[in-house]
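Participant: Give me a model of this one.
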Amino acid sequence: MFTNEEIASFNELETSLYNYISQNIEKVAYMRIRELADATHVSTTTILRFCRKIHCEGFSEFKIKLKLHLETNNTTVLKESHHSVTEFFERTLAGNLEEKMIKAAGVVANADHIMFIGIGSSGILAEYGARYFSSLGKFSVYIKDPHFPIHTNILENSVTIALSVSGENNYTTTHIHQLKQKGSHIISITNTKHSTISKISDINIPYYVTEEKLEGSNITTQVPVVYILETIAREVHKQNRQLE
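Facilitator: All right, here's what the predicted structure looks like:
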């Protein structure tokens, strides 16, 4: 909205005006010039000079600029956390999620080596998954370096559990290709089955919640992923106990 050069050119009164506008953009966009002058304790002349400094011919043009800014930078309205969890249970648990988790658990239970991969928040959960599986008796590791040397004999009867919200992360996709080519079975947990990662996986478990982003960051809830990971780990433990 305001460039660094424009802000640097403001005098003391104009800086005060700038601070008020920045904190009250939605209100200022519909004010008359006299109302803004009264609210900021500056003259209308100061406001007009301010408008010219940001390349607007007058206050009317400045308000149009403000409204356009609001339209293109709408603040994301975050859902309450329980809405996301409810959405997950309503959309997914009514389907075949349990069947997919049991199938995945069977593959994991029979594997000699378990590896988790992911990046960002998915990477944090991948590390958590490795620790949780290990705590329940199935030793697992989290690999975050796609070039980490892994011997082929380790991958012969291994399972890779890949986590990705979008299912399109290039790092994770590349890692999957490398592991898959060396014989590792791929289980992916993604937000949708219509993604690159889900399609190249042997088993895909989608959880379907509305994806949310805030200022470029993906803030989609990860509660479903925790639920799926813990359920699979417990099922693996159960199956292994039955074989004892």
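Participant: contacts, neighbours, all on C-alpha from now
Facilitator: OK.
Participant: buried set for the helix or strand hosting Gln239?
Facilitator: Here Gln239 sits within helix 223-243, counting by DSSP states H and E. Neighbour counts using 16 or more other CA atoms under 10 Å place 224-225, 228-237, 239 of helix 223-243 among the buried residues.
Participant: And this one, please, so the two structures can be compared:
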Amino acid sequence: MIRKDKSRVDLYGDRFRARAHQLTPRLHQVATYINENREAVMEQTAMEIAALLKTSDATVVRAIQALGFAGLRDLKSTLEHWFGPAISASEKISTTVNILASDVNSSIDFVLEGHQHTCEVLSEPNNRFAMAQAVALLSEARQVAIFGIGASGVLAEYTARMFSRMGLPATALNRTGIGLAEQLIELQRGDVLVMMAQKSAHREGQTTLREAKRLGIPAILLTNALDSRFSKEVNVVIHVPRGGEKGKIPLHGTVLLCLEMIILSVASTTPQRSIKSIKRINELHRGLKPGKKSN
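Facilitator: Here you go, the predicted structure:
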């Protein structure tokens, strides 16, 4: 989350408005993209921007320089100054606990209200329709890949385990760096991707989506950031509020709530597969009990 400091001068915006008419169509396209996607640009390379706009990284750099910046690094420094510092996880926790002020009832209400609001949003017609679309895709999947990093990585592991119990092969995409690359290499055509991601267009999510698109894998996004870059690139978007407004700590239980709705819906759509899988798990479990003799 980035705090935009409205008291600061919008240097990029001023230069864009003043010089836009002087730019060639290609340069104008790049400059417009940057102006409209500032948070995403903060985490993108010139090559990534170029790939999105189907142009060259040299054109991206020329557009930036045409507006009076030395290069992408100088531009990002200017945007960072305009946005102000990002709100860290420690700041969110501090804000939340200070507001709750050691009041147990306030803490209980904070979590309950967050989940209640999420239940109301998830039950809205547009979310029900999105969930039905997601379930239709998942019911026909060869395998489900669940993407989530950080705390969401734990949810990805749990979700993969639950799908597997229901007879639908599943794998978690919850590492970073080379570890994520090793997980991504297992994706194949016929899979379906479930993503947990918010506003930040981080490289892990971008790389995962690129690989999914290369393989023709449909993507389902669970997010509270409906205007994010990820929201524009997936097949299905499910709106999942997290109760982290005004710098407060976000709730992960709301995402788990949505995931369990999806898991149960998929299981009920293919009941024979689900029942057969659970029965087989129980049979295997009986064979693992102490005192069980092998033939």
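Participant: Would you pull the TM-score for this pair?
Facilitator: The TM-score (TM-score structural alignment, normalised by the length of the first structure) is 0.60; 169 aligned residues with a CA RMSD of 2.9 Å.
Participant: Run a quick neighbour tally on Ser139 of the second structure.
Facilitator: Number of residues near Ser139 of the second structure (other CA atoms under 10 Å) recorded here: 18.
Participant: Same check on Ile275 of the second structure?
Facilitator: With other CA under 10 Å as criterion, Ile275 of the second structure counts 16.
Participant: Now it. Nearest residue, chain neighbours left out?
Facilitator: Met166 (7.3 Å; CA to CA, 6 or more residues apart in numbering).
Participant: what does the one you found align to in the first structure?
Facilitator: Met166 of the second structure maps onto Leu136 of the first structure when the alignment is built from TM-score structural alignment.
Participant: For Ile119 of the first structure, see how far away the residue nearest in space to the middle of the first structure is.
Facilitator: The centroid of the first structure falls nearest to Asn218 when counting by CA atoms, centre = their mean (2.4 Å). Asn218 of the first structure sits at a distance of 12 Å from Ile119 of the first structure (criterion: CA to CA, to the nearest Å).
Participant: those helices in the first structure, which residues are they?
Facilitator: Per DSSP state H, the first structure carries helices over the ranges 4-9, 12-23, 25-28, 33-40, 44-53, 59-72, 81-92, 97-109, 121-135, 152-155, 170-181, 196-199, 223-243.
Participant: tell me, the third one lands on which residues of the second structure?
Facilitator: Per the alignment by TM-score structural alignment, helix 25-28 of the first structure matches no residues in the second structure.
Participant: rewinding a little: who touches the residue nearest to Ile275 of the second structure in this structure?
Facilitator: Ala267, Arg273, Ser274, Ile275, Ser277, Ile278 (CA atoms under 8 Å, 6 or more residues apart in numbering).
Participant: Which of those residues are retained in the first structure?
Facilitator: Of the contacts of Met166 of the second structure, the ones still in contact in the first structure (both residues aligned by TM-score structural alignment, their matches' CA atoms under 8 Å) are Ala267.
Participant: Near the nearest residue to Thr44 of the first structure once chain neighbours are set aside, how many other residues are there?
Facilitator: Of all residues not flanking Thr44 of the first structure in the chain, Ala37 sits nearest, at 5.8 Å (CA to CA, 6+ apart). Ala37 of the first structure has 17 neighbours, counted by other CA under 10 Å.
Participant: mind checking how far Ala37 of the first structure is from Ser121 of the first structure?
Facilitator: 46 Å.
Participant: which residue in the second structure lines up with Ala183 of the first structure?
Facilitator: Ala isn't right for residue 183 of the first structure; it's Gly. Match for Gly183 of the first structure (TM-score structural alignment): Gly216.
Participant: List the residues that contact that match.
Facilitator: Counting by CA under 8 Å, 6+ apart, Gly216 of the second structure has contacts Arg189, Gly190.
Participant: 7 Å instead?
Facilitator: Applying CA atoms under 7 Å, 6 or more residues apart in numbering, we find Gly216 of the second structure in contact with Arg189.
Participant: do the one 5 residues further on as well
Facilitator: Contact partners of Leu221 of the second structure, counting by CA under 7 Å, 6+ apart, are Val194, Met195, Met196, Ser231, Val234, Val236, Val237, Ile238.
Participant: now swap in Val209 of the first structure and tell me
Facilitator: Applying CA under 7 Å, 6+ apart, the residues near Val209 of the first structure are Ser84, Glu87, Phe88, Asn191.
Participant: how many neighbours does Thr32 of the second structure have?
Facilitator: 15.
Participant: So Arg170 of the second structure is in contact with Thr159, correct?
Facilitator: No Arg there; residue 170 of the second structure is Ala. No: here Ala170 of the second structure lies out of contact with Thr159, judged by CA atoms under 7 Å, at a distance of 8.2 Å.
Participant: quick one: contacts of stretch 85-100 of the first structure?
Facilitator: Against stretch 85-100 of the first structure from outside (CA under 7 Å, 6+ apart): Ile205, Tyr207, Tyr208, Val209, Val223, Pro224.
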